[in-house]
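# below are the sequence and a predicted model for it; my questions follow.
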Amino acid sequence: MKQGIHPDYHPVVFQDSQTGFKFLSGSTKTSDQTIEWEDGNTYPLVLVEITSDSHPFYTGKQKFTQADGAVDRFNKKYGFTDANPAPESNK
C-alpha cells in the first residue's frame, strides 16, 4: 500500500439522534464534537439518524405490505392459476 493516501482509521462513538443509543466503532469519520466513553477515554462523537436501536427492521415494528394483493389481481386479470396450490389443512 502507498503511504499517506489512506484516511486515518480511529475509534469513534456513534449516537442515534432519535433514541440516544451510543456505540463505539472504528471509522474514518471525524467530528468536532467529543464524548467521554465508558472506558474513560474521549472519542469523536458522530450523530446518526438511524441505528439498529431505531430501525423498524430491528425493533420489530416493520410494516409489511400485503404481498399477495398485487399478485392476485394480476393473476385474476390474466387468468393465471397457481400450479402448486398449498395443501388444505385438516381441521
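In hand now; what should we look at? Numbers count the residues shown, from 1 in each chain.

# CA only for contacts and neighbour counts going forward, please
OK.

# and residue 68, how far from residue 76?
12 Å (Cα to Cα, to the nearest Å).

# same thing with residue 34?
Residue 34 is 59 Å from residue 76, by Cα to Cα.

# and the two? Which one has more around it.
Shown here are residue 34 and residue 76; by other Cα atoms under 10 Å, residue 34 has more neighbours (14 against 11).

# wait, the more buried one touches residue 41, no?
No. Shown here, residue 34 and residue 41 do not form a contact pair, counting by Cα atoms under 8 Å, at 10.1 Å.

# next up, a structure to set beside the first:
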Amino acid sequence: MKKGIHPDFHQVVFQDSSTGFKFITGSTVTSEDTIKMEDGNTYPLIRVEISSDSHPFYTGKQKTAQADGAVDRFNKKYGLQN
C-alpha cells in the first residue's frame, strides 16, 4: 500500500440515538465528541439514527404482511383464482 493516502483507522464508539445502545468498532470516521467507556478509555463518539438495536429487521418487528397482500390483490384482479 502507498503511504500517506489512506485515512487513519482507529477505535470509535457508535451510539444509537433512539435506544442509547453503544458499541465500539474500528472506523475511519472522526468526531469532536468523545465518550469514556467502561474499559476506562476515551473514544470519539459517533451518533447514528438507527443500529441493529433499533432496526426492525433485527428486532423482529419487521412488517411482511404488506407484500403478501399485494400479491393476493394482483391474483384476484387478474383472475388467477382457484
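Received it, and whenever you're ready, just let me know what you need. All of these numbers come straight from a predicted model, not from anything done at the bench.

# so after superposing, what's the score?
After superposition, the two chains reach a TM-score of 0.86 (TM-score structural alignment, normalised by the length of the second structure), with 82 aligned residues with a Cα RMSD of 1.6 Å.

# how big's the offset between the lengthiest helix in the second structure and the first structure?
Criterion DSSP state H: the longest helix present in the second structure is helix 65-77. Mean deviation of helix 65-77 of the second structure from its aligned counterpart in the first structure after superposition (mean Cα distance after the TM-score superposition for the first structure): 2.8 Å.

# does the residue nearest to residue 52 of the second structure when sequence neighbours are not counted lie in a helix or a strand, and which?
Leaving aside its sequence neighbours, residue 52 of the second structure sits nearest to residue 58 (Cα to Cα, 6 or more residues apart in numbering; 5.7 Å). In the assignment (DSSP states H and E), residue 58 of the second structure maps to helix 56-59.

# ok, residues contacting that helix?
52, 53, 62 (Cα atoms under 8 Å, 6 or more residues apart in numbering).

# next one: the spatially most central residue of the second structure from residue 27 of the second structure, what distance?
For the second structure, the residue nearest the mean C-alpha position is residue 51 (3.1 Å; Cα atoms, centre = their mean). Distance, residue 51 of the second structure to residue 27 of the second structure, using Cα to Cα: 15 Å.

# tally of neighbours for residue 46 of the second structure?
Residue 46 of the second structure, neighbours per other Cα under 10 Å, totals 19.

# follow-up on the earlier one: from the contacts of helix 56-59 of the second structure, which is closest to residue 19 of the second structure?
Closest approach to residue 19 of the second structure among these (Cα to Cα): residue 53, at 7.3 Å.

# which residue in the first structure aligns with the closest one?
By TM-score structural alignment, residue 53 of the second structure lines up with residue 53 in the first structure.

# quick one: contacts for that match?
Residue 53 of the first structure makes contact with 16, 19, 21, 59, according to Cα under 8 Å, 6+ apart.

# tell me where the second structure has strands.
10-16, 22-27, 34-36, 42-48 (DSSP state E).
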